[in-house]
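Colleague: Model the structure of this input:
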Amino acid sequence: MARWLVFCISLLCCAQALSAPLNVLVGQNKPPYIRLEAVSGYEIELLREVVRRMGHEAVFIFVPNARIRPLLESGNGDIASLQPDLADETGLFFSQPYIRYQNVVVTRSSDELTVQHPADLAAKTVIAFQGATKVLGADYTDAIRLNSQYSETVDQRAQVDMLFSDRVQAIVLDRNIFTFHQQNNTAPAAVTMHEVFGSTLYRAAFRDPVLQRAFDRALLSVVLDTWYQQLQLKYFMQLNQQLPNKFYCE
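Modeller: Purely as a prediction, here's the structure:
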């Protein structure tokens, strides 16, 4: 009887351990991906569902992007959202891509500007998202290096406001972020989106390879579910999150 009691207690402890909350490190306010005031948004709901299918509850910790990796490495988080260029570094284990950012150049259609290459931004007034020069490639960095009319901001709503108020000629940001702020702008204008950049894929990073593999299994389950398409339509009003996944083929 005593042995059976010990066995049952052990099973209970294991179950509790498996269902323990996981701390998820993500960036700060970035609608429609992250909305701090309601702890919601596309990225938040997606990660919450993946972690739920892993058998855990997600507890979100919102921090500046520059602090995400150090916090994860120091043990202050179980899962972290990181860009793919870190995937080759040692010490962490990375999931399959779970989110796709699509940065574009947006101009007013009435200006009839031609932007087919980052070099076309060299002589224009441009405001981009903070850190754009770190993720948009060498051609972009070279194009704006000597542009005294170039700036970056963390306030992406302000980017859209400045474009519509004719204070800048072009803005650089994710297409879904632009659409969100365009819909909430009081004086929107017709725009042209110039697709001169590739997509930026984000992965989930882990210290524990067992958690990483569990995340990949749960992510694949989500991607194959109609829930995934409904989530995209809810926040983006279109399906634009096609992702590469080595565990999935058409």
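
Colleague: C-alpha from now on. contacts and neighbour counts both.
Modeller: Will do.

Colleague: who touches Val51 in this structure?
Modeller: Contacts for Val51 (CA atoms under 8 Å, 6 or more residues apart in numbering) come out as 22, 57-58, 215, 218.

Colleague: I'd like the distance between it and Asn176.
Modeller: 24 Å (CA to CA, to the nearest Å).

Colleague: Top of the contacts of Val51 by number of neighbours, please.
Modeller: Phe215 (25 neighbours; other CA atoms under 10 Å).

Colleague: Look up how far Leu47 lies from it.
Modeller: According to CA to CA, Phe215 stands 10 Å off from Leu47.

Colleague: do Tyr101 as well
Modeller: Noted for Tyr101: a distance of 15 Å to Leu47, by CA to CA.

Colleague: And these two? Which one has more around it.
Modeller: Shown here are Tyr101 and Leu47; by other CA under 10 Å, Leu47 has more neighbours (22 against 18).

Colleague: One more sequence to fold, the one below, so I can look at both together:
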Amino acid sequence: MMTCLTVIYITCSSGTKAAEKLTVAFGEVLAPWVLAESNKGIIIEIFESAVRPMGFEVEHVYLPYARRINAYQNGLVDVTSDINLNTIQGHALKGFFSDIAYTYENFAFSLHKRHFNFSHMNELKKHSLLSWQDAAIHLGAEYAQMVKSHAQYSETFDQSNQVKMLFLERYDVVQMDAQIFAYYRAKIAGSDGVDTTQRVDSFPLFGDSPNGFMFRTKKMRDDFNVQLKKLKQTGEYAEIFARYTSIPPESFVPETKP
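Modeller: Next up is the predicted model:
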């Protein structure tokens, strides 16, 4: 018995040290960037692949954008996603901002039969517009100024609802990332009487939206940046995108007007 106990003690003592948990706040309805039901998605895989060599296990927390910010500010999570310089300034966030980890490409989407032809975001003030939560801060001063005087502007944390509202003609225009739009357009096709086969026009009025993560410690942020760079150099970064879309992140272009 003593021999058996000794073997068990040695085995346990020499075993691999358990990974330290890192609590991270991700978006709630943000496919294909975040798939909360399976703990998968582009953003999650980028983050997990970067921190795994650092010895961390990710504990996922899924929250709407405003609650993610509150959770980070109140010390309930170690890291939060979807951060850029606008959100850092707008919410007075304290911490250490990573290098850019991914980039959203936001477009204004409208039904083709409406025959809109937007060339500047101020033209959207004439039409009902549904955007995503905290866009007025995230997208910068020009966008914030436009929506401040927009009488028919709303935001929602559920981006699948944006797609539904467009095809149900509840809103003239929705503003969202191209890959998110494409994902939910395919997912809700034929459901709830939503005709997603209608032609859609898209307008690149907002430019790219580069994002990263906010960390509580400088060392963790610096180590993450090193691993993120390696992901990009080895090709694993591109492979992550390829698992969720056949179109490379830098060249995704949705359906546009002829």
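
Colleague: Near Lys49 of structure 2, how many other residues are there?
Modeller: Residue 49 of structure 2: Ser, not Lys. Residues near Ser49 of structure 2, counting by other CA under 10 Å: 18.

Colleague: any idea which element Val59 of structure 1 lies in?
Modeller: Val59 of structure 1 is part of strand 58-62, with elements assigned from DSSP states H and E.

Colleague: residue ranges of the strands in structure 2, please?
Modeller: With DSSP state E, the ranges of strands along structure 2 come out as 20-26, 56-62, 79-83, 96-97, 102-111, 129-132, 153-156, 173-177, 200-203, 208-215.

Colleague: Pull the residues that contact the fifth one.
Modeller: Residues outside strand 102-111 of structure 2 that contact it (CA under 8 Å, 6+ apart) are 43, 116, 166-167, 172-179, 198-212, 249.

Colleague: Need the buried ones from these selected in PyMOL.
Modeller: Selection of buried members from the contacts of strand 102-111 of structure 2 for PyMOL, criterion 16 or more other CA atoms under 10 Å:
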select buried, resi 43+116+166+167+172+173+174+175+176+177+178+179+200+201+202+203+204+205+206+209+210+211+212+249
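
Colleague: and Ser246 of structure 2, what does it touch?
Modeller: Contacts of Ser246 of structure 2 (CA under 8 Å, 6+ apart): none.

Colleague: Give me the aligned partner of it over in structure 1.
Modeller: Using TM-score structural alignment as the criterion, Ser246 of structure 2 maps onto Met237 of structure 1.

Colleague: Could you check how far that match is from Glu89 of structure 1?
Modeller: Met237 of structure 1 is 36 Å from Glu89 of structure 1, by CA to CA.

Colleague: Please apply the same query to Glu57 of structure 1.
Modeller: In terms of CA to CA, Glu57 of structure 1 sits 28 Å off from Glu89 of structure 1.

Colleague: What is the neighbour count of Lys17 of structure 2?
Modeller: Residues near Lys17 of structure 2, counting by other CA under 10 Å: 9.

Colleague: And the one 10 residues further on, by the same measure?
Modeller: For Gly27 of structure 2, the tally of surrounding residues (other CA under 10 Å) stands at 24.

Colleague: which one in structure 1 is aligned with it?
Modeller: Checking TM-score structural alignment: Gly27 of structure 2 goes with Gly27.

Colleague: now swap in Gly235 of structure 2 and tell me
Modeller: Using TM-score structural alignment, the partner of Gly235 of structure 2 in structure 1 is Thr226.

Colleague: do the same with Phe203 of structure 2
Modeller: Using TM-score structural alignment, Phe203 of structure 2 sits opposite His194 in structure 1.

Colleague: for Asp222 of structure 2, same thing?
Modeller: By TM-score structural alignment, Asp222 of structure 2 lines up with Arg213.
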